[in-house]
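Q: 3D model of this:
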Amino acid sequence: MSFKTLNLNHHIVRAVEDEGYTEPTPIQAEAIPAILNGKDLLAAAQTGTGKTAAFTLPMLEKLTRHKGQGKRYVRALVLTPTRELAAQVHASVRTYGRHLKLRSAEIYGGVSIQPQTRTLRSGVDILVATPGRLLDHLNQGHVDLSRVEMLVLDEADRMLDMGFIHDIKKIIAELPHFRQNLLFSATFSDEIKRLSRSILKEPETIKVAADNTTAERIRQTVHPVDRAKKADLLSYLIGSNDWRQVLVFTRTKHGADKLSRRLERDGLPSTSIHGNKTQAARMKALKAFKDGRVRVLVATDVAARGIDIDRLGQVVNFDLPEVAEDYVHRIGRTGRAGNAGEAFSLVCVDEKHLLHRIEKLTGSRIEKILIDGYHPDPSIEAEPVAKRGGRGRKRSGNFQSDRKRSSHASKNGHFGRKDRA
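A: Model (predicted):
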């Protein structure tokens, strides 16, 4: 199958081929015909599978086939959980719609509202937005959603996790009753199924992988380690393996900043992104990471949504997420566009229950490898994750290793110190 066989406008096919793509991914091959046929859609697709183009391409096609008359109104609305993902989706809209006479816009918080207001008042066909900022514009009368023909909820599971359900319901109340609804999620949780029943009408269901499984092309490894040794182990892994571009996840904003500073001291150019940073600062940090000027990007879950780097080789969970589904999203930042990837988790005894949740969710046991020089102390007992408050205390872990790796840590140090960088 090729994009030319999917009944897409030749201008759209041309833009797709300009990007070097000739064959659709599985999610695209299934979703595009269903959307063009006017069906509501419930799609389970992990990040990196091409899901953005799966709804962007048929959206552009349908809006082009049936052109609006007179003043431009919002005809397609895409809701995303974060600013970064909104920017990523809008970039796809602009890329694949570059040869079409359609206008689009992205709106989200963290930046001035005035330029967004001017753009909305000038008229757009496609609007990509985060729920909170869109409600601000709705409440101030800056946007009319009464003529929306297509609604897309992207990464709907994450929007539920972030508490956007009430905002979403308020937005939907402003939309016309007759419209096409598309819901994309990495997982089919019970909450997603309930949401789909309230929004979708006789939807076609598409699954490109079994529920909650992680991409087979991503090699996953757990390194048991004391919490006090995590930063040392991370520096060692980056330096000894000569990783040039690493995305590291922490549980808290404070932890992201603290770890970034520590890695800098170890001679590893690093920066952090999280919800307390301005959008301009977040975009600047992400650009430095993509350009290779920063070797390590430390991020919280919210800020990392929408990071799209085709050849990102490694993702590290410095802290395991408290919500198991977030693990699937995190490691999905690597192994994109058909490339292989690696995901490493540094797990202390406090997090053993979180690891068990992840393995239960994904239905697979993750290989555990002890690294010489960083073996956990079995005498230290676990403390509840929720009671840590972001401050380190003595802790460790008792893990059975699947195999041991000899790393000669004492001989080579951390490999990341400034005199070895």
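Q: Only C-alpha atoms from now on, for both contacts and neighbour counts.
A: Noted.
Q: What's the local residue count around residue 153?
A: 19 (other Cα atoms under 10 Å).
Q: just checking, it touches residue 186?
A: No. If you go by Cα atoms under 8 Å, residue 153 and residue 186 don't touch, sitting 11.8 Å apart.
Q: Find residues that contact each of those two.
A: Residues touching both residue 153 and residue 186 (Cα atoms under 8 Å, 6 or more residues apart in numbering): there are none.
Q: is it true that residue 343 touches residue 221?
A: Yes. Using Cα under 8 Å as the test, residue 343 is close enough to residue 221 to be in contact (6.3 Å).
Q: any idea how far residue 130 lies from residue 56?
A: Between residue 130 and residue 56 the computed distance is 17 Å (Cα to Cα, to the nearest Å).
Q: I should have written residue 34 there, sorry.
A: 13 Å.
Q: So if I had to pick from the two, which one is more boxed in?
A: residue 56 (21 against 18).
Q: Just to be sure, that one is in a strand?
A: No. Read with DSSP: H, G, I helix; E, B strand; the rest coil, residue 56 is helix and lies in no strand.
Q: Would you mind confirming that it is in contact with residue 90?
A: No. Using Cα under 8 Å, residue 56 makes no contact with residue 90, being 9.2 Å away.
Q: Show me where the stretch 101-250 of the chain has its strands.
A: Remark: strands assigned in the stretch 101-250 of the chain by DSSP state E, counting those that start in this stretch are 104-107, 126-129, 150-153, 180-185, 204-207, 218-224, 246-249.
Q: Make JSON lines out of the ones you listed and add distance to residue 259.
A: Below are these laid out as JSON lines (distance: least, Cα to Cα, whole Å):
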{"stretch": "strand 104-107", "distance to residue 259": "31"}
{"stretch": "strand 126-129", "distance to residue 259": "31"}
{"stretch": "strand 150-153", "distance to residue 259": "33"}
{"stretch": "strand 180-185", "distance to residue 259": "30"}
{"stretch": "strand 204-207", "distance to residue 259": "37"}
{"stretch": "strand 218-224", "distance to residue 259": "18"}
{"stretch": "strand 246-249", "distance to residue 259": "9"}
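Q: one more to put side by side:
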Amino acid sequence: MNTLNFASLGLAEPLLRSLNDAGFTKPTPIQAKAIPHLLEDHDLIGIAQTGTGKTAAFALPMLQHLAEETERVPSKGVRALILAPTRELALQIGENIAKLSKHTKLRHAVIFGGVGQNPQVQALARGLDLLVATPGRLIDLMNQGAVRLDTVTHLVLDEADRMLDMGFINDVMKIVNKLPDQRQSMLFSATMPKEVAKLARTILWEPVRVEVTPEVVTVEAIEQHVYHVPTPDKRALLETLLKDPDLARVVVFTRTKHGANRLAGQLVKAGVAADAIHGNKSQGARQRALAQFKAGAVRVLVATDLFARGIDVAEITHVVNFDLPNEPESYVHRIGRTGRAGRTGIAFAFCDPSERSYLTAIERLTRVSLTVASHSSQAQRRDPRAAAATPRPQPRRRAA
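A: Below is the predicted model:
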């Protein structure tokens, strides 16, 4: 579809003004493909990663439908429900909804666990046009009678594959079973494993399927290097890399929460502005770490895979896989934090001999052989004379 602007998609004038105010001038591929189908009330499966504009793809048609319907939302009632796997993603969706609904009178709220529920209960008591929620907190409020879902006309399940990975399938089905059968439903996912396909068949009716940004294309747009290094030497290598000022905003992925805390503390002792973000941290601590990272006060954010898709920060220059993931798909989501919105990105992988099988699986999935780097090659990168004398290796494309 060759769509040049949002007006040609059939969006209403208040939404076009909100898009203009937010600086959005041209729809992304997922928006161009999904919005016309959703405006026509079709159920939809969207295969797209975070950073492709999928929030606006499902939110804009939903906001238009809600604005066109004049019936009053009852106390504790909800007209549209968006389910997200993590608090961070829920908050990001809520921020986008606030921008996109700026010139409407629609009411929305975001609810999640880890914080006091009273403000959330008060927001629900007045009734909401649109609710963004994590499954656990929504189930809690349902059990308390603080929210009613029999008024829902629109449902979005965002990052469905992550939802299943985190064990939310039973909570999701408890919620879906409370919804009216007559509704428009949307499911968005970066991948489509069998479990997600089964879920889609359960909650959607004759859905249209749209797909953009295949994973292989995504990783090919990112410069990828691998350092073969024993685990005890990984921290020293990371500190050496961070001496390069080009590593201006860096996300480092570790396998465990304890490892993230330990590495962040070691980097701080070495004089690097760093913080950790993972599921064991309080909601306030996680939000502060993410806010400081976005503002540039923290240069390095050490994270676990839980946040491989939740960190939606512009201008991340580098991603470092301090520990290689044992699932190659996780590698794709990790390095997808850089090289966003058409920008270039660089990813480093640290591979201990015990992780060689993980590297093989990653290269098989992405069909890209990572460029082998060394400590000496990194020193050359920091010395312009050495860099000029030594050709820079390029990633090799594997045969399909």
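Q: Overlay them and tell me the TM-score.
A: Superposed pair, TM-score by TM-score structural alignment, normalised by the length of the second structure: 0.90. Supporting alignment: 379 aligned residues with a Cα RMSD of 1.9 Å.
Q: Neighbour count: residue 343 and residue 221 of the first structure, which is higher?
A: residue 343 (23 against 17).
Q: That one belongs to a strand, doesn't it?
A: Yes. Residue 343 of the first structure: assigned to a strand according to three-state DSSP.
Q: Please say which position in the second structure it maps to.
A: Residue pairing (TM-score structural alignment): residue 343 of the first structure is matched to residue 347 of the second structure.
Q: And residue 388 of the second structure, what's its match in the first structure?
A: Counting by TM-score structural alignment, residue 388 of the second structure has no partner.
Q: helix, strand or coil for residue 388 of the second structure?
A: From three-state DSSP, the assignment for residue 388 of the second structure is helix.
Q: Contact partners for the residue nearest the centre of the first structure?
A: Centroid-nearest residue in the first structure, with Cα atoms, centre = their mean: residue 305, separated by 3.4 Å. Neighbouring residues of residue 305 of the first structure by Cα under 8 Å, 6+ apart: 81-82, 84-85.
Q: for the residues you listed, which one is nearest residue 262 of the first structure?
A: residue 84 (25.4 Å; Cα to Cα).
Q: Can you tell me the element that closest one falls in?
A: Applying DSSP states H and E as the criterion places residue 84 of the first structure in helix 83-96.
Q: just the strands in the stretch 251-400 of the second structure please.
A: 274-277, 300-303, 318-321, 345-351, 368-369, 371-373, 396-397.
Q: who wins for proximity to residue 77 of the second structure among these?
A: So among the strands of the stretch 251-400 of the second structure, strand 274-277 is nearest, using Cα to Cα, at 33.8 Å.
Q: whereabouts in the first structure does the closest one align?
A: Using TM-score structural alignment, strand 274-277 of the second structure pairs with 270-273 in the first structure.
Q: Please report how far the match of residue 343 of the first structure lies from residue 137 of the second structure.
A: In terms of Cα to Cα, residue 347 of the second structure sits 35 Å off from residue 137 of the second structure.
Q: before we move on, what about residue 153 of the second structure?
A: 21 Å.
Q: do the same with residue 34 of the second structure
A: 29 Å.
Q: More neighbours: the two, which one.
A: Comparing residue 34 of the second structure with residue 137 by other Cα under 10 Å, the one with more neighbours is residue 34, at 24 against 17.
Q: And the more buried one, which helix or strand is it part of?
A: Judged by DSSP H and E, residue 34 of the second structure forms part of helix 29-39.
Q: can you list contacts of that helix?
A: In contact with helix 29-39 of the second structure (Cα under 8 Å, 6+ apart) are residues 1, 3, 9-10, 44, 46, 48, 52-54, 56-58, 60-62, 64-65, 208, 210-212.
Q: In the first structure, which residues correspond to that helix?
A: With TM-score structural alignment as the criterion, helix 29-39 of the second structure aligns to 26-36.
Q: Now find how far off-centre the matching stretch is within its chain.
A: 21 Å (Cα atoms, centre = their mean, to the nearest Å).
Q: and that stretch, how far from the second structure on average?
A: On superposition with the second structure, the mean distance recorded for stretch 26-36 of the first structure (mean Cα distance after the TM-score superposition for the first structure) is 0.5 Å.
Q: re earlier: what subset of the contacts of helix 29-39 of the second structure is buried?
A: 9, 44, 46, 48, 52-54, 56-58, 60-62, 64-65, 210-212 (16 or more other Cα atoms under 10 Å).
Q: and residue 309 of the first structure, what does it touch?
A: Residue 309 of the first structure neighbours (Cα under 8 Å, 6+ apart): 290, 333-334, 336.
Q: Could you find the counterpart of it in the second structure?
A: That one, residue 309 of the first structure, aligns with residue 313 by TM-score structural alignment.
Q: before we move on, what about residue 144 of the first structure?
A: Checking TM-score structural alignment: residue 144 of the first structure goes with residue 148.
Q: how near is that match to residue 63 of the second structure?
A: Counting by Cα to Cα, the gap from residue 148 of the second structure to residue 63 of the second structure is 20 Å.
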